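Peer 1: Any chance you could fold what I've pasted below:
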Amino acid sequence: MRISTVEHRVSDLAAAVAFYRDLLGLPVSHDDGSARVTLGSSELWLTPGPATAAAHHLAFDVPAESFDAAVSWLAERVPLLRSADTGEHEIEGPAGWNSRSTYFEGPDGEVLELIARRRVRHRAAPEVFGPGHIASISEVAIAVDDVPAAVAELERRFGLTSFGPSSENFDSVGDEAGLLVLVRTGRAMAPDQVKHSGPLPLAVWLADVGISGEFSPSDTRTVIIG
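Peer 2: The predicted model follows:
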């Protein structure tokens, strides 16, 4: 499964454009009403909306061989968030994910992440990391009241199965090419557990799922489109 497009609301569109284009150096096209950020094979669509205490979470895929260079590149541009458990800003993924991550805050309080999955192979590892080496949107988090029910419905609608780890508060569906991360509403978010998940206006377009359709998990403001 691939995440082809994610649309979410930001309270200050000009600030968001400046963050992705000027600070991170990503390709951005915009007009007065919206902006599109290109992240490898994915796009992030930004549209205006009210500020909210709940935080979006997105992860961006980078080559595993270049993770250290990616962390250094990112640290020159933004403060890195530290784990509430270890105090470190480089974090090993959950059991079975075989990944490493570093987190940072987006322009509207989003919890953003660079993730390197060791089993995913890219065309070539860059000698010098840059924004053009971000391969895709790897994860998008969705807050729901009932995680197991949402996972079951995503399997029924799109044939997506759990990638794990599974609990009443957390699960993920898809594969290493793209994951929908289901978290219980109000759950403290990694890595520093300062922000909390909540229902947010969000649209996610999936590719390579083999089944077309549209699904809105109950008690959310999210639309998933296959």
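Peer 1: CA atoms for contacts and neighbours, from now on please.
Peer 2: Noted.
Peer 1: longest helix of the chain?
Peer 2: helix 147-158 (DSSP state H).
Peer 1: tell me what it is packed against?
Peer 2: strand 170-175, strand 178-184 (3 or more C-alpha pairs under 8 Å, 6 or more residues apart in numbering; DSSP states H and E).
Peer 1: Which residue ranges of the chain form helices?
Peer 2: Under DSSP H, the chain gives helices at 13-17, 67-75, 147-158.
Peer 1: Go through the longest one and flag the buried ones.
Peer 2: Yep, that's helix 147-158 we're talking about. Using 16 or more other C-alpha atoms under 10 Å as the burial criterion, the residues of helix 147-158 that qualify are 147, 148, 150, 151, 153, 154, 158.
Peer 1: My understanding was that residue 144 contacts residue 183; is that so?
Peer 2: Yes - with contact defined as C-alpha atoms under 8 Å, residue 144 reaches residue 183; the gap is 6.2 Å.
Peer 1: Another sequence for comparison is provided below:
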Amino acid sequence: MIIEKLALHTANAVSLMPFYAEMLGLPVVSSEQGRFTVQAGWSELTFLELEQPPNEKHYYHFAFTIPENKLAEAKRWIEELVPIGTEAGQDISYSESWDSHSVYFEDPAGNILELIARHTMNNATDDSFDPKQHILCISEIGVPTGKVPSAVDQLAALGLMTYKTRNESFNPVGDDNGLMMVVETGRRWHFTDKTAECFPVRVTVQGVGELYLSENEHGLLIQNID
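Peer 2: Prediction:
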């Protein structure tokens, strides 16, 4: 599953752009009042300003794929810029079933970012880690919902199938290139103290189109807006 574009809400786009454009070094595609877009490999990441109640700060979890042999270098780079997440005294996550290593950190808006090196992918490089070249794509977006099985069924109807094993509370959909992490609302995100909450998101998937994902009393609502 190729995530071509991802659009997220933020309370203040102006204050967030320097983090992505200057600290992370992602090229700016466009910038205008209330929104900006940066290039992350083959994916575009957009933040849209939206007035939010003080008790409803929107935050998301998403991941950037990096070359499978560059996790150590990427970790050294990012921990010079921001604190990285820890869990049980560890600051690197390893998934045996996915054969991947990850580090986690947050942006100034509280979004949970992940750099993931997937060892199943043939993307190793001998070059020194450079975020402009080696942030290869957006490969995950968290999709919290109160009704995981229903959400997974809706995505399957669009041709987006379960990755690995179907689960009632945690059910990734897609493949190594890109995943929607369909998780039960209230589940704690790894390497943080934050729980998964439902906030609207737009994601453009190659071959499927632009999807607007939101939550209502019936669970996940998926609108194809192409």
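Peer 1: Would you mind finding the most buried of the helices and strands packed on helix 147-158 of structure 1?
Peer 2: Among those, ranked by average contacts under mean count of other C-alpha atoms under 10 Å, first place goes to strand 178-184 (a mean of 24).
Peer 1: what's the angle between that one and helix 147-158?
Peer 2: Per axes from the mean of the first three to the mean of the last three C-alpha atoms, to 10 degrees, the angle that strand 178-184 of structure 1 makes with helix 147-158 is 150 degrees.
Peer 1: what about strand 178-184 of structure 1, how far off from structure 2?
Peer 2: Here the mean offset of strand 178-184 of structure 1 against structure 2 after fitting is 0.6 Å, by mean C-alpha distance after the TM-score superposition for structure 1.
Peer 1: any idea of the angle that strand forms with strand 170-175?
Peer 2: Using the same axes, to 10 degrees, strand 178-184 of structure 1 lies at 160 degrees relative to strand 170-175.
Peer 1: that older thread, and the helices and strands packed on helix 147-158 of structure 1 as JSON lines, adding distance to residue 83 of structure 1?
Peer 2: Below are these laid out as JSON lines (distance: least, C-alpha to C-alpha, whole Å):
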{"stretch": "strand 170-175", "distance to residue 83 of structure 1": "18"}
{"stretch": "strand 178-184", "distance to residue 83 of structure 1": "18"}
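Peer 1: Out of these, flag the one nearest residue 69 of structure 1.
Peer 2: With C-alpha to C-alpha as the measure, strand 178-184 is the member of those nearest residue 69 of structure 1 (22.5 Å).
Peer 1: before we move on, back to that, closest one to residue 118 of structure 1 among the helices and strands packed on helix 147-158 of structure 1?
Peer 2: Taking these one by one with C-alpha to C-alpha, strand 170-175 is closest: 13.2 Å.
Peer 1: which residues touch the residue lying closest to residue 122 of structure 2 once chain neighbours are set aside?
Peer 2: Excluding the flanking residues, the one nearest residue 122 of structure 2 by C-alpha to C-alpha, 6 or more residues apart in numbering is residue 68, at 7.6 Å. For residue 68 of structure 2, the contacting residues are 100, 116, 117, 118, 119, 120, 121, 122, 123, 124, by C-alpha atoms under 8 Å, 6 or more residues apart in numbering.
Peer 1: still on that earlier bit, want to try CSV for the buried residues of helix 147-158 of structure 1, with distance to residue 209 of structure 1 as columns?
Peer 2: Converted to CSV, these look like this (distance: C-alpha to C-alpha, whole Å):
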residue, distance to residue 209 of structure 1
147, 20
148, 20
150, 17
151, 15
153, 14
154, 11
158, 7
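Peer 1: centroid residue for structure 2?
Peer 2: By C-alpha atoms, centre = their mean, structure 2 has its centre lying nearest to residue 62, at 1.2 Å.
Peer 1: how near is the equivalent of that residue over in structure 1 to residue 211 of structure 1?
Peer 2: Mapped onto structure 1 by TM-score structural alignment, residue 62 of structure 2 lines up with residue 58. Per C-alpha to C-alpha, to the nearest Å, residue 58 of structure 1 is found 23 Å from residue 211 of structure 1.
Peer 1: got it, and residue 54 of structure 1?
Peer 2: Taking C-alpha to C-alpha, one finds residue 54 of structure 1 at 31 Å from residue 211 of structure 1.
Peer 1: and what of residue 50 of structure 1?
Peer 2: Distance, residue 50 of structure 1 to residue 211 of structure 1, by C-alpha to C-alpha: 33 Å.
Peer 1: repeat for residue 217 of structure 1
Peer 2: Separation of residue 217 of structure 1 from residue 211 of structure 1 (C-alpha to C-alpha): 17 Å.
Peer 1: what do you get for residue 146 of structure 1?
Peer 2: Counting by C-alpha to C-alpha, the gap from residue 146 of structure 1 to residue 211 of structure 1 is 23 Å.
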